[in-house]
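[1] Compute the structure for the input listed below.
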Amino acid sequence: MVVHRNPDLSTFELTENTVAVFLTDNKIPLLHEEYGDFGDQGIALLQSADTNNYIKDYIVFDCVNEKIPTIEWLKTNYKGEQGFLKGIYITGSAFDSFSNDHKWIIELRELLAQVVSSIESVDLPPTVGVCFGHQIVSCAAGLKVDRNTKGCEIGMTNLKLTEEGKKIFPTGDGLWISEIHNDIVYADELSCGWQNLASTELCQNQSFYKPGKLLTFQGHPEFHKGVAKKVYLDFMQSGNVSEETYNRAAESCELNPNDGAFMAGAIMKLFKNEI
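    Now for the predicted structure:
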C-alpha cells in the first residue's frame, strides 16, 4: 500500500486500484504524533476491512490548502481505459460545511455537486463521507445543514437502523459509532434518490446511502477508542464542551462497543460495487 500526498496531477498516473482521500481539516497536535491526521485514520479504517488488498494506493488531497482535483480528473480515472480510481473518501473536519468564508469549502461543494448529481454520478466514482464529509455532500445535493438546535452529540452512540440500514449492516437493530458534532443535516424527506440508514434522538439523518454511489456517516467509524477519547479531550480543552460532558463521552467509549469494523466493511463493498 502506497500513500501519495498532493501529487502533481498533470504528470501523475494511476497504476493500481486507488482511493482519493479528501483531507478537510488541519492536524490536531494532540492526535497527530500517535494517530496521524484524519486522512491517515480514514486510510487505516479502510485497510482494516481490505482483507484481500483490493486497494493498492491512496491519494490524499489537502483540500484546506486548495489541493482539490478537477471533475475531469475524477472522470478520466474512473471511466477511462484503466479505471483505477475506485472511490472518494471525505474526512471529518472542525470547519462548517455550509460556510461561505473559505474558498476551498465553496470549491469542494461545487465539485461534489457534480459528483453526487444523478446525471453526472454515472461517470464518477462512489463517494464516502464521514461527519463533515456527510454534511458537505448533503450541502452539495441541496439539503440544509446547520447547527443542531438540540445541542452537541458526543460520545459512543447507538444508532437506530432503518429497514434499509438493517440490510447494509448485520448488527440487528442498532449500530455503535463515535459521534462529535454540532451540525446536522435537516431533511424530513430525501428527493435525491438517497436512503437514510439510521437515526438518533439528537440527529435524524445519521447515514445516507445510494446503491453503488454513496455512503455517508454523521459519526466517525474511523475513531477507535484511543482516537475518540483524545478527540473528545481536544474538544473540551478548546472550550466546546464542559469537563462533565467530556467525562461522560470518554466513559461511553469504555462501556459500549464500537461497530466501526462493520461500517468499514460496507465502505469497501461500495468501492467494490458490491452494494
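[2] alpha carbons only for contacts and neighbour counts from here, please
    Noted.
[3] How about the contacts made by residue 108?
    63, 68 (C-alpha atoms under 8 Å, 6 or more residues apart in numbering).
[4] any idea how far it is from residue 98?
    Distance of residue 108 to residue 98, given as C-alpha to C-alpha, to the nearest Å: 11 Å.
[5] Residue 45 too?
    26 Å.
[6] Over to residue 52?
    38 Å.
[7] Neighbour count: those two, which is higher?
    residue 98 (20 against 7; other C-alpha atoms under 10 Å).
[8] And the contacts of stretch 179-189?
    96, 131, 135, 138, 143-148, 151-157, 203-205, 218-220, 232.
[9] buried residues in that stretch?
    179, 180, 181, 182, 183, 184, 185, 186 (16 or more other C-alpha atoms under 10 Å).
[10] Tell me how far it lies from the chain's centre.
    Offset of stretch 179-189 from its chain centre (C-alpha atoms, centre = their mean, to the nearest Å): 14 Å.
[11] again, but for stretch 48-66
    For stretch 48-66, the distance to the chain centre is 12 Å (C-alpha atoms, centre = their mean).
[12] Touching that stretch from outside, list them.
    Contacts of stretch 48-66 (C-alpha under 8 Å, 6+ apart): 1-7, 16-26, 39, 43, 47, 67-69, 103-105, 108, 261, 264-265, 268.
[13] Inside strands: which ones of those residues?
    2, 3, 4, 5, 18, 19, 20, 21, 22, 23 (DSSP state E).
[14] Could you dump these into CSV with neighbour count and distance to residue 242 added?
    Shown next, in CSV, are the ones in strands among the contacts of stretch 48-66 (neighbours: other C-alpha atoms under 10 Å; distance: C-alpha to C-alpha, whole Å):
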residue, neighbour count, distance to residue 242
2, 11, 40
3, 16, 37
4, 13, 39
5, 13, 36
18, 25, 41
19, 25, 38
20, 22, 36
21, 27, 32
22, 26, 31
23, 26, 28
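[15] another one to check against the first:
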Amino acid sequence: MKPPLRIAILECDTPPDSVREKFGRYGTIFKTLLDAGADALGQPDLISSKKGLELSAFDVVEDQKYPDLDNVDAVLISGSKHNSFDDTPWILKLVEFTKKLLAQDRVRTIGVCFGHQIIGRAAGVKVGRSEEGWEIAVLPVEMTAKGKELFKQDTLSLHQMHRDVVFEYPKGVETLGASPKCLIQGMYKKGKFISVQGHPEFNEQIVTRLVNMRHEQGIFTNELAKDALDRVGNHHDGVAVAQGFLRFLLED
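    Take a look at the predicted model:
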C-alpha cells in the first residue's frame, strides 16, 4: 500500500472529561500516536506527521456513522469501556461492519484493545471476561517472531486497561505476543488486519486519570489502583507499536 494512507478511526468510546479536555477525543489521541509513529519510521520522503497520512474519525457509539470503504485504505477500531461481547445495537452494528471489512481484500484493519476483541468476535472466535483479572498500566508483552519482525523489539512495554480477552486465534492468524495474564496480546493476518490488546495510544497522564477515576468509582480496589499507579510512569513503547501498524499498512 502506498501513501497517502487514508485511515478512518472508529471511536468506540468518549474519553472522560479530564482526558478529553487535555488530549481530545480518541480520534485526536490516535492522530498524535500515528504522527509520532510516522516520524519515527525515519522515511520523511515517504511518510511523516506532515506527509502521507490522511486521518478521519467516526463516532460509532452515539452517531453510529461509518466510513465509505471506497474512500479509505484502513480502519482503526479503538478501545472502549464497553464489553466487546455485549449485544447492544451499536456493538452488533460494529461487529457486522468488521465482518464486512474482513471479507474484502483492499481496506486493512487495525484493532486496539476493545477493537482487538471486536476483530476476534467478527472472525468467529470467543471473546469475554478473563478469569485472570485486570491488566492495568505498563506491563511487558513478550513478542513472537512475527511480533519482533513488525515491532522491532523482543519485548514491548505497553499500557494495559482490560480484563476482557480474545480466547483463541482465528484460523490463519499469526501470533504477535503474550503476557502472563493474556496469551493473545496481538494478532496479524497479512494484508488483512493487525491488532494489539494493549493501549499504544495511552500515556502516563491518561492512564493516571483513568485509574484514579475507576478507583473512585469502586471498579479498582485500593491494591489494584496502587499497583497500577506505581508502574504508570514506566517506559512505554506506544510509538514502536504505531510504527508496526504503519509497516503493516505499507506492506505490499
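[16] What's the TM-score once they're superposed?
    The pair, once superposed, lands on a TM-score of 0.89 when counted by TM-score structural alignment, normalised by the length of structure 2; 240 aligned residues with a C-alpha RMSD of 1.7 Å.
[17] that older thread, would a markdown table of the ones in strands among the contacts of stretch 48-66 of structure 1 with distance to residue 250 of structure 1 be doable?
    Formatted as a markdown table, these follow (distance: C-alpha to C-alpha, whole Å):
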| residue | distance to residue 250 of structure 1 |
| --- | --- |
| 2 | 33 |
| 3 | 31 |
| 4 | 34 |
| 5 | 32 |
| 18 | 35 |
| 19 | 32 |
| 20 | 31 |
| 21 | 28 |
| 22 | 28 |
| 23 | 25 |
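[18] hey, where'd the strands end up in the stretch 1-150 of structure 1?
    2-5, 18-23, 57-62, 85-90, 127-130, 144-147 (DSSP state E, counting those that start in this stretch).
[19] other SSEs contacting the first one?
    With contacts taken as 3 or more C-alpha pairs under 8 Å, 6 or more residues apart in numbering; DSSP states H and E, strand 2-5 of structure 1 sits against strand 57-62.
[20] Please apply the same query to the second one.
    The contact analysis (3+ C-alpha pairs under 8 Å, 6+ apart) places strand 18-23 of structure 1 against helix 38-49, strand 57-62, strand 85-90.
[21] which residues in structure 2 does that strand align to?
    Here strand 18-23 of structure 1 aligns to structure 2 at residues 6-11, judged by TM-score structural alignment.
[22] That stretch vs structure 1 - mean distance after superposition?
    On superposition with structure 1, the mean distance recorded for stretch 6-11 of structure 2 (mean C-alpha distance after the TM-score superposition for structure 1) is 0.8 Å.
[23] so what's the counterpart of residue 262 of structure 1 in structure 2 closest to, chain neighbours aside?
    Using TM-score structural alignment as the criterion, residue 262 of structure 1 maps onto residue 240 of structure 2. Setting aside the residues directly before and after it, residue 240 of structure 2 is nearest to residue 151 in space (C-alpha to C-alpha, 6 or more residues apart in numbering), at 5.9 Å.
[24] Spit out the contact partners of the one you found.
    Counted by C-alpha under 8 Å, 6+ apart, residue 151 of structure 2 has contacts 240, 241, 243, 244.
[25] aligned partner of it in structure 1?
    Aligned counterpart of residue 151 of structure 2 in structure 1: residue 169 (TM-score structural alignment).
[26] before we move on, what about residue 22 of structure 2?
    Residue 22 of structure 2 maps onto residue 34 in structure 1, by TM-score structural alignment.
[27] follow-up on the earlier one: now flag whichever of the buried residues of stretch 179-189 of structure 1 is closest to residue 225 of structure 1.
    Among those, residue 179 lies closest to residue 225 of structure 1 (C-alpha to C-alpha), at 11.7 Å.
[28] Shouldn't the closest one be within a strand?
    Yes. Membership of residue 179 of structure 1 in a strand is supported by DSSP: H, G, I helix; E, B strand; the rest coil.
[29] State the distance from it to residue 202 of structure 1.
    For residue 179 of structure 1, the distance to residue 202 of structure 1 equals 11 Å [C-alpha to C-alpha].
[30] list residues touching both of these two?
    residue 153.
[31] got the contact list for residue 273 of structure 1?
    Residue 273 of structure 1 touches residue 212, counting by C-alpha under 8 Å, 6+ apart.
[32] what residue is smack in the middle of structure 2?
    residue 112 (1.5 Å; C-alpha atoms, centre = their mean).
[33] What's that one aligned with over in structure 1?
    Residue 112 of structure 2 maps onto residue 130 in structure 1, by TM-score structural alignment.
[34] Which residues are in contact with the nearest residue to its match once chain neighbours are set aside?
    The shortest distance from residue 130 of structure 1 to any non-neighbouring residue, by C-alpha to C-alpha, 6+ apart, is to residue 217 (4.8 Å). The contact partners of residue 217 of structure 1, by C-alpha under 8 Å, 6+ apart, come to 129, 130, 131, 133, 134, 206, 207, 208.
[35] Can you tell me which of those carry over to structure 2?
    Mapping those onto structure 2 (both residues aligned by TM-score structural alignment, their matches' C-alpha atoms under 8 Å) leaves 129, 130, 131, 134, 206, 207, 208 still in contact.
[36] now these as CSV including distance to residue 239 of structure 1?
    Listed next are these as CSV, based on distance: C-alpha to C-alpha, whole Å:
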residue, distance to residue 239 of structure 1
129, 26
130, 23
131, 20
134, 24
206, 25
207, 28
208, 30
